[in-house]
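**Student:** Pasting the sequence and the predicted model now:
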Amino acid sequence: MKEGETVGSSDGGSESSRNRSSVQGKRLKQCFGFCAVGVLTDLLLGGFKIFMGWESGSISVIGDGFNNMTDAGSVFLLMLTFYFASRPSDREHPFGHGRMEYLNSTLMGTAVVYVGVSLLRESAEKIFHPQPVLFSMELMILLVTAIAGKLFLAWLYRTADEAVGSKAFRAYSADSLADVAATGGVLMSLLAEKFWGWTVDGWAGAAVSFVVLYAGYEILKSAVNALIGAPPDARLYQAMEKKINSYPGIYGVHDMIIHDYGPGSQFVSAHAEMDSRMSLVESHQLADRIMQDMLHDFHAQTVIHVDPRAVDNPREPKYRKDLETAIIQSGLPVTFHDFFTAEKRDGIHLSFELGLERECPLSDREIYDKIDSEMKKLNPNYVTELLVDRNFISGQRYGGISTAKK
């Protein structure tokens, strides 16, 4: 390093921070645009229904129109959610406010479940006390218009979800589809009674209520999982893993964890295998470069843990092959990573971690005993040291000379 040169770059960090703010600002504008169209559509639908209800004297149609007005209000609240969620981190919220979007999705899911329960209760009353549905061309036009409007909103919010990656928009899309199902049930009941004389309004409503309840369950499940902590999107995970692996000097990536604090607020930690001959400064410079690029490409704050790999040892591939053979012979559902060898006077030390491919009833100690036994069959000089990762949670390290002597 030259005199006065520092590892990393504050200018690069500031530029990445400005880029992130620019991306967040662009995303917020997109969210506001989609929400504005949604609010306008709900207001038009609500106004049309209120007018038709006033002309026909139907209180239920007027009530449904005001329901659309409340939908417009909920979308306006979503706009406020996006605004507050985009605010930068502060002392009380060091990881930002992005999870407010997941909270909004939870509230929407709860509302959809409430609609489903209410519809099921009303449908049960109609099954036991059926009432004829009065057919009119005005009502037909109203129902078809409502279905078309809600289908448009479902498409709009799904498009918005794909554009900005928001679970909140996904929830609103599901809510719009639930409204389509409910209105479609009324339309089918109306036609069935008009042309075949079947009074199926209650049964159709009950069937639709289960569709609505399932939609609400899916919304709640997705939102709550995001709040608790769910596995990351597989495509995003693979893209990040590929990015880190693309750097010269990186020989593998494992134990990568993506911590999600809301759209655009992600923190990543990963173990990267580097040549054991690299100096501390060289490995730090490479890790720092990766972190800056991850911030630029994925807007994710990244921490790289460096694992050494003995790439200069010509016998290392043979040791890896023996470990693969031992795993196959053991019949255990495991893979290995973080493999490192050290040839010492007391034996050939093999240090690695095991990841479970599926559930395994054996304890970590029992897994160690089986692997160590198979390794000793291949070469009595092997000294095995391992730990088992269970869903990113590492257990106790087993092996080494102290364990071998017991």
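**Tutor:** Happy to help now that I have it.
**Student:** from here on, contacts and neighbour counts on C-alpha atoms
**Tutor:** Noted.
**Student:** Helices of the stretch 201-350 of the chain, start to end?
**Tutor:** For the stretch 201-350 of the chain, the helices defined by DSSP state H, counting those that start in this stretch cover 201-228, 234-245, 280-298, 316-330.
**Student:** any idea which of those helices is most buried?
**Tutor:** Sort the helices of the stretch 201-350 of the chain by mean neighbour count, taking mean count of other C-alpha atoms under 10 Å, and helix 201-228 sits at the top with a mean of 20.
**Student:** Going along the chain, name the strands of the stretch 101-250 of the chain.
**Tutor:** Along the stretch 101-250 of the chain, the segments classed as strands by DSSP state E, counting those that start in this stretch run 250-260.
**Student:** Give me the distance between residue 158 and residue 34.
**Tutor:** Distance, residue 158 to residue 34, using C-alpha to C-alpha, to the nearest Å: 10 Å.
**Student:** Equivalent analysis for residue 117, please.
**Tutor:** Residue 117 is 29 Å from residue 34, by C-alpha to C-alpha.
**Student:** what comes up buried for the host helix or strand of residue 62?
**Tutor:** Assignment of secondary structure by DSSP states H and E places residue 62 within helix 59-85. Residues of helix 59-85 classed as buried by neighbour count (16 or more other C-alpha atoms under 10 Å): 61-62, 64-72, 74-76, 78-79, 81-83, 85.
**Student:** So which other helices or strands are in contact with that helix?
**Tutor:** Packing contacts for helix 59-85, counted by 3 or more C-alpha pairs under 8 Å, 6 or more residues apart in numbering; DSSP states H and E, involve helix 10-56, helix 100-128.
**Student:** sorry, back to before: can you list the helices of the stretch 201-350 of the chain in TSV and add distance to residue 274?
**Tutor:** Formatted as TSV, those follow (distance: least, C-alpha to C-alpha, whole Å):
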stretch	distance to residue 274
helix 201-228	33
helix 234-245	11
helix 280-298	7
helix 316-330	14
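**Student:** adding another structure so you can compare the two:
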Amino acid sequence: MQINQNKRKQRLILLSFVASIILTGLKFFAYYLTDSNAILSDALESIINVIASGFAFYSIYLSAQPKDRNHPYGHGKIEFFSAGFEGALIVIASLFIIIEAVKRIMEPAPIQNLAQGAIFIIITIIVNMLIGYKLVEEGKKSNSLALTADGQHLLSDSVSSVVLIISVGLIMLTGQIWIDSAASLLFGLFLAYNGFQLVSKSVAGLMDATDESLLEKIVQSISENKKDHWVDVHNLRVQQYGSDLHIDCHLTLPYYWELQKAHEAIHEFENILKENHTGETEIFVHADPCLPKCCYFCKMNNCPVRQYDFVQDIDWDAANLVKNQKLYEDASLKLNV
């Protein structure tokens, strides 16, 4: 299952790479026909597509490699680096495009054959939208930042090309050449914003920043499948490296259980979390013994060592489960017990 998913990701990113090379050639041919600065900006940005897709292909290949002695947590973080590399290239390209646009505004140059050039750009829009949508869809399904980033890049390229076509149409209708450079300037600013967003996501991933949506998904899975003998879950940590998911937490179980029974309960807990993830899931659970104060919040029936009656349940939400303390400790203070 995991192997097939990785092969599918590699095929998709390879398709993106080949398509980017062909479409970049079409855009430069359109620039050759028109001498349009806006079309040149679009073509230059497409060079970034080629480089980024090539690096993304390598990163997806590397992230699929098994763990080894030097990389005990796998190679999934390379996808964060790939997205950051792509974002940095986009920002650099946007700066070049903005500078050239300002120069053209100050020193306008004649434009020709806009209709013919627009036809080639329209072809690139259609292809980029189809491939970009597929990459984003598959990237979200497989939790691949490299795949999602490349797909979003192609989609943003399509949007910017649509703006380019509109500017070409306005130039043909009005004859105002300055529109070409203005469109190029807006295109450069749009690219800079998208590049910065990619770099931010990459840095967050490399720094192990919390993915709130992923954390909420894990917490929801725990809460919806909560067992009475799961007395407490705390110190929950969730990290995504490529398509690999890593979860650490502390699980409080009845202190009088034998080791075999505690092991089976932990195995059940791990299987529930793995059911909702398509990639490889690695879970480390530290088992804690329950204490007398847990009785106030424990719903286990017929407990042979219960010392206090059940008082209330505790909300198992993200804010509670990530705390580095047992849930009953904070709840006990509030109840003054």
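**Tutor:** Good, I have the coordinates. What you are looking at is a predicted structure, and each value in this text was computed from that prediction instead of being measured.
**Student:** ok so, going back, minimum distance to residue 168 of the first structure: which of the helices of the stretch 201-350 of the first structure has it?
**Tutor:** helix 201-228 (8.3 Å; C-alpha to C-alpha).
**Student:** Point out the other helices and strands that that closest one packs with.
**Tutor:** With contacts taken as 3+ C-alpha pairs under 8 Å, 6+ apart, helix 201-228 of the first structure sits against helix 100-128, helix 167-195.
**Student:** what's the first one aligned against in the second structure?
**Tutor:** This means helix 100-128 of the first structure. With TM-score structural alignment applied, helix 100-128 of the first structure matches the range 78-106 in the second structure.
**Student:** mean per-residue distance, the matching stretch to the first structure?
**Tutor:** Following the fit onto the first structure, the mean deviation recorded for stretch 78-106 of the second structure is 1.2 Å by mean C-alpha distance after the TM-score superposition for the first structure.
**Student:** Same question for that stretch: list its buried residues.
**Tutor:** Buried, per 16+ other C-alpha under 10 Å, within stretch 78-106 of the second structure: 78-95, 97-98, 100-101, 104-105.
**Student:** I figured residue 16 of the second structure hits residue 133, correct?
**Tutor:** No: between residue 16 of the second structure and residue 133 there is no contact under C-alpha atoms under 8 Å: 11.2 Å.
**Student:** Neighbour count: those two, which is higher?
**Tutor:** A count of neighbours by other C-alpha atoms under 10 Å puts residue 16 above the other of residue 16 of the second structure and residue 133, at 28 against 16.
**Student:** Not counting sequence-adjacent ones, nearest residue to the aligned partner of the more buried one in the first structure?
**Tutor:** Taking TM-score structural alignment for the superposition, residue 16 of the second structure sits opposite residue 38 in the first structure. Nearest residue to residue 38 of the first structure, sequence neighbours excluded (C-alpha to C-alpha, 6 or more residues apart in numbering): residue 153, at 6.4 Å.
**Student:** separation between that neighbour and residue 210 of the first structure?
**Tutor:** Counting by C-alpha to C-alpha, the separation of residue 153 of the first structure from residue 210 of the first structure is 21 Å.
**Student:** for residue 54 of the first structure, same thing?
**Tutor:** Taking C-alpha to C-alpha, one finds residue 54 of the first structure at 31 Å from residue 210 of the first structure.
**Student:** now residue 325 of the first structure
**Tutor:** Counting by C-alpha to C-alpha - residue 325 of the first structure and residue 210 of the first structure are separated by 52 Å.
**Student:** How about residue 255 of the first structure?
**Tutor:** Using C-alpha to C-alpha, residue 255 of the first structure is found at 41 Å from residue 210 of the first structure.
**Student:** do the same with residue 244 of the first structure
**Tutor:** In terms of C-alpha to C-alpha, residue 244 of the first structure sits 45 Å off from residue 210 of the first structure.
**Student:** and if you look at residue 182 of the first structure?
**Tutor:** Residue 182 of the first structure sits 10 Å away from residue 210 of the first structure, going by C-alpha to C-alpha.
**Student:** Over to residue 282 of the first structure?
**Tutor:** 60 Å.
**Student:** One more: residue 120 of the first structure?
**Tutor:** 8 Å.
**Student:** Residue 323 of the first structure too?
**Tutor:** The spacing between residue 323 of the first structure and residue 210 of the first structure, counted by C-alpha to C-alpha, is 52 Å.
**Student:** residues near residue 161 of the first structure, how many?
**Tutor:** By other C-alpha under 10 Å, 20 other residues sit near residue 161 of the first structure.
**Student:** how about the nearest residue to it once chain neighbours are set aside, what does it touch?
**Tutor:** Excluding the flanking residues, the one nearest residue 161 of the first structure by C-alpha to C-alpha, 6+ apart is residue 169, at 5.3 Å. Contacts for residue 169 of the first structure (C-alpha atoms under 8 Å, 6 or more residues apart in numbering) come out as 157-158, 160-161.
**Student:** so of these, which ones are in helices?
**Tutor:** When the contacts of residue 169 of the first structure are checked against helices (DSSP state H), the matches are 157-158, 160-161.
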